[in-house]
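K.L.:
How does the following fold in three dimensions:
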Amino acid sequence: MSLGADGPPGAVPPEPLRVSSSTRGSCLVVEAEGELTILTSDLLRDHVLADMRLLDGPPRVVMDVGEVGFCDSSGLNALIVLWKNAHRAGGEFVLAGPERRFRTILERSGLDRHLLAYPTQDEALDALHETGGG
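P.N.:
Here you go, the predicted model:
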């Protein structure tokens, strides 16, 4: 699917969001790259929710956002939905590698009190292994 293909002639289409996931130990690691906007947030949310359903036990998810160049309110909403789903199932959802601009968005929205962020993927995984016993 090509996002932004129907824009005005000469307009630069928005950067698509690429999402990939893998498991490390008992944790789901999701890597997002591109822009997390109203055009791409459903893709991210649906991808991660589907992968969370495949996990054994409570979902423990690390979302690496180090390559996300922009996040709007729809993107933040997708992250909230994922965080809530993980917590309802007795799991955890944390962020890894947010750049300064992304951290500022989290802080200004107050979401930094709920969406814990770690500087690296490895630090996020270590934190989940400490809290999840795996």
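K.L.:
from here on, contacts and neighbour counts on C-alpha atoms
P.N.:
Noted.
K.L.:
Leaving out chain neighbours, which residue sits closest to V30?
P.N.:
S21 (4.2 Å; Cα to Cα, 6 or more residues apart in numbering).
K.L.:
Secondary structure element holding the nearest residue to V29 once chain neighbours are set aside?
P.N.:
For V29, ignoring the flanking residues on the chain, the nearest one in space by Cα to Cα, 6+ apart is V62 at 4.8 Å. When elements are assigned from DSSP states H and E, V62 belongs to strand 60-71.
K.L.:
follow-up on the earlier one: the residue nearest to V30: what secondary structure?
P.N.:
At S21 the chain is in strand, as set by DSSP: H, G, I helix; E, B strand; the rest coil.
K.L.:
For it, list the residues it contacts.
P.N.:
Contacts were defined as Cα atoms under 8 Å, 6 or more residues apart in numbering; by that measure S21 touches L28, V29, V30, E31, D51.
K.L.:
burial of A5, as a residue count?
P.N.:
A5 is surrounded by 12 other residues when neighbours are defined as other Cα atoms under 10 Å.
K.L.:
if I pick the residue lying closest to it once chain neighbours are set aside, what's in contact with it?
P.N.:
Ranked by Cα to Cα, 6+ apart and with sequence neighbours excluded, the top spatial neighbour of A5 is P13, at 6.6 Å. When contacts are counted by Cα under 8 Å, 6+ apart, P13 touches L3, G4, A5, G7.
K.L.:
before we go on, could you also do this sequence so I can check it against the first one:
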Amino acid sequence: MIRVPHDAEARSGAADPEPLLIRSGVRGPCLLVEADGELTLRTADLLRERVLADMRGLDGPPRVVLDIGGVGFCDSSGLNALIVLWKAARGAGGELVLARPERRFRTIIERSGLDRHLIAHETQEQAVAALTGR
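P.N.:
Down below sits the predicted model:
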């Protein structure tokens, strides 16, 4: 798990109420990444770099499930990170899908037109099944 401090916390040592927590592991042939917190200018780069590094460690084309059920806020930097990850997975012959998006998050994706590329599933299990053909 990675915790990303905001600038003020890094300077003062104070607790940050909205870090981004990232957990990742392999579930069957899929990379499962869970993100909790805020996906913003301050945290998007870390998510992007962490998932890209994890994808490089996979055998074969990356099949990535990004569970965003715990993401309470996403700004344009966060959306950009998701697009970069989707393109990287596709460019390597794989796929990236989302799992458990909150309604607000789903609305942002739909209104931006990204729902044509960032396919969302209600559960992690449905997302894994979509990538594995089960």
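K.L.:
Got a TM-score for the pair?
P.N.:
Put the two chains on top of each other and the TM-score (TM-score structural alignment, normalised by the length of structure 1) is 0.90; 128 aligned residues with a Cα RMSD of 1.9 Å.
K.L.:
sorry, back to before: any idea what the residue nearest to V30 of structure 1 aligns with in structure 2?
P.N.:
In structure 2, the residue paired with S21 of structure 1 according to TM-score structural alignment is S24.
K.L.:
next one: D112 of structure 1
P.N.:
Going residue by residue (TM-score structural alignment), D112 of structure 1 aligns to D115.
K.L.:
okay but E15 of structure 1 is in contact with E33, surely?
P.N.:
No: here E15 of structure 1 does not reach E33: they are 9.3 Å apart, not a contact under Cα atoms under 8 Å.
K.L.:
Could you pull up the residues touching the residue nearest the centre of structure 2?
P.N.:
If you average the C-alpha coordinates of structure 2 and look for the closest C-alpha using Cα atoms, centre = their mean, you land on L66, 4.2 Å from that point. Taking Cα under 8 Å, 6+ apart as the criterion, L66 of structure 2 is in contact with L32, V33, E34, A35, L96, V97, L98, A99.
K.L.:
Could I get the full set of helices for structure 1?
P.N.:
Counting by DSSP state H, structure 1 has helices at residues 41-53, 73-88, 100-109, 121-132.
K.L.:
would you list those in JSON lines and tack on mean neighbour count and distance to E67 of structure 1?
P.N.:
As requested, the helices of structure 1 are arranged in JSON lines below (neighbours: other Cα atoms under 10 Å; distance: least, Cα to Cα, whole Å):
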{"stretch": "helix 41-53", "mean neighbour count": "17", "distance to E67 of structure 1": "14"}
{"stretch": "helix 73-88", "mean neighbour count": "18", "distance to E67 of structure 1": "14"}
{"stretch": "helix 100-109", "mean neighbour count": "14", "distance to E67 of structure 1": "10"}
{"stretch": "helix 121-132", "mean neighbour count": "17", "distance to E67 of structure 1": "12"}
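K.L.:
sorry, back to before: now restrict the contacts of P13 of structure 1 to buried residues only.
P.N.:
If you count burial by 16 or more other Cα atoms under 10 Å, none of those comes out as buried.
K.L.:
Among those, which one lies nearest to G132 of structure 1?
P.N.:
L3 (37.5 Å; Cα to Cα).
K.L.:
doesn't P16 make contact with the closest one?
P.N.:
Yes: taking Cα under 8 Å as the contact criterion, L3 of structure 1 and P16 are neighbours in contact, 6.4 Å apart.
K.L.:
Quick check: the aligned residue for S77 of structure 2 in structure 1?
P.N.:
In the superposition onto structure 1, S77 of structure 2 corresponds to S74 when matched by TM-score structural alignment.
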